[in-house]
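K.L.:
Next comes the sequence, and after it the predicted model I'd like to discuss.
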Amino acid sequence: MILSTLEFQHPALPGGVLRYVKDGIDLQAGIESGEVVTFIAGQFEFQLPDKNTTGQEALSVAAPNTDLTLTRAIEAAKRYEPITTVTCVYREYDTDDLSGPRNKAIRLTTSSAKITTMAVSITSSWKDLTNRRFCRRIYTTTTHPGLKYL
């Protein structure tokens, strides 16, 4: 049987990370670093990104808003300064081998979240390469003092 897991990483989250498994019981499994971690049991629905070349693909996650854990985490992340994006990691585990994920983990950046009284909907996608600036390095007088004299 294949178990799907989600991990949300952000400094404002309790312990910096929230981990969930789509199952009725908690899961202890290994991650890429070799560390064994606990995924909390939860019921959520998700739609994996398509594998095509049509543009920006997204992972959509919908979870019930029963214990308000995700709601509090999202609100804490929105208030966090400096502004840091929430990273979402999707992994699949085979119940026969929990020492590590069965495939490479999918790392996405959370782009939006919608909270209602009944559910939390989160959309994550790969980094937006289309709107990225050309020169990633910013030259300032602090990092390059010679610019003062130009």
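P.N.:
Sure, I can see it.
K.L.:
going forward, measure contacts and count neighbours with C-alpha atoms only.
P.N.:
Fine.
K.L.:
What are the boundaries of the helices in the chain?
P.N.:
Taking DSSP state H as the criterion, the chain carries its helices at 69-79.
K.L.:
isn't residue 115 right up against residue 121?
P.N.:
Yes - counting by Cα atoms under 8 Å, residue 121 is a contact partner of residue 115 at 6.5 Å.
K.L.:
biggest strand in this protein by residues?
P.N.:
In the chain, taking DSSP state E as the definition, the longest strand is strand 106-115.
K.L.:
Buried residues, that one. List them.
P.N.:
Buried residues in strand 106-115, counted by 16 or more other Cα atoms under 10 Å: 106, 107, 108, 109, 110, 111, 113, 115.
K.L.:
okay if I get these as a markdown table plus distance to residue 130?
P.N.:
Converted to a markdown table, those look like this (distance: Cα to Cα, whole Å):
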| residue | distance to residue 130 |
| --- | --- |
| 106 | 20 |
| 107 | 18 |
| 108 | 16 |
| 109 | 15 |
| 110 | 17 |
| 111 | 15 |
| 113 | 22 |
| 115 | 28 |
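K.L.:
ok, of the residues you listed, which one's closest to residue 28?
P.N.:
Within the buried residues of strand 106-115, the smallest distance to residue 28 is 19.1 Å, found for residue 106 (Cα to Cα).
K.L.:
Second structure for comparison follows:
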Amino acid sequence: MVDLWTDAWAEAEASCPNSVLVFDTIELQHPAFLESGAPIPLRFVCDVEPRTFGIEPGATFDAGSSAEFTPIAFSADAPNFSEQQVPQCRVVIDNVARDVMPYLEAAIGYRADLKVLFRQYREDDVSEPVCGPWEFLLRKVTVAGSTVEGTASFDDLTNMKFPRRIYSRREFSSLIA
């Protein structure tokens, strides 16, 4: 299968002026990530200093407000596209700090999916992401020293309901049974 987004992605990247920085961010969500008994996300920006970015309305955590992202080095391969397989890619997070490791260790003992949200922000407008959020599930996670690596993929697309939207009379009053 051909990667359909290559030309559009290249055009979007080229339209951003060279003088404007683009920040890649990831947010890790897991039920085992708790602080004072309440669930929290782990937010990272691929940069050398902490950054504050606006979170889009409708987000699970801090919707419509600003949140601080911790600087950390991470990378992701371009997703592979092949017939009858869900697109997936390898995600590597380097130099995972000691304060993050307890959360990852807690996630090992808890049977749930580790969600990864990818967002991009432009330096000239950090009120909301310019790209994303794109939600992935991180599986086959390994920790070696201070590096965390895993395989990110969309949820199982073959078993998703389609169409996903449920039309009801409450929302669409003109529907007649």
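P.N.:
Nice, thanks for sending it over. Computed from a predicted structure; not experimentally measured.
K.L.:
what does the longest strand of the first structure rub up against?
P.N.:
Strand 106-115 of the first structure is contacted from outside by 59, 71, 74, 85-91, 120-127, using Cα atoms under 8 Å, 6 or more residues apart in numbering.
K.L.:
Which part of the second structure matches it?
P.N.:
Counting by TM-score structural alignment, strand 106-115 of the first structure pairs with residues 134-143 of the second structure.
K.L.:
The matching stretch vs the first structure, average distance?
P.N.:
Per the superposition on the first structure, stretch 134-143 of the second structure and its aligned residues are separated by 0.9 Å on average (mean Cα distance after the TM-score superposition for the first structure).
K.L.:
Scan the second structure for its longest helix.
P.N.:
Ranking each helix of the second structure by length (DSSP H) puts helix 6-15 first.
K.L.:
Residue range in the first structure corresponding to it, please.
P.N.:
So helix 6-15 of the second structure sits over no part of the first structure, by TM-score structural alignment.
K.L.:
which secondary structure elements does that helix contact?
P.N.:
When contacts are defined as 3 or more Cα pairs under 8 Å, 6 or more residues apart in numbering; DSSP states H and E, helix 6-15 of the second structure sits against none of the other helices and strands.
K.L.:
need the contact list for the residue sitting nearest the centre point of the second structure.
P.N.:
In the second structure, the residue lying closest to the centroid (Cα atoms, centre = their mean) is residue 117, at 1.2 Å. Contact analysis of residue 117 of the second structure by Cα under 8 Å, 6+ apart lists 26, 27, 28, 133, 134, 135, 136.
K.L.:
Report the separation between the residue lying closest to the fourth one once chain neighbours are set aside and residue 8 of the second structure.
P.N.:
With sequence-adjacent residues excluded and distances taken as Cα to Cα, 6 or more residues apart in numbering, residue 133 of the second structure is closest to residue 119, at 4.8 Å. Counting by Cα to Cα, to the nearest Å, the gap between residue 119 of the second structure and residue 8 of the second structure amounts to 17 Å.
K.L.:
between the two, which one's more packed in?
P.N.:
residue 119 (20 against 10; other Cα atoms under 10 Å).
K.L.:
can you map out the strands along the first structure?
P.N.:
Using DSSP E, strands in the first structure cover 2-9, 17-22, 27-30, 36-42, 45-47, 58-64, 87-94, 106-115, 119-125.
K.L.:
Nice, that's everything, thank you.
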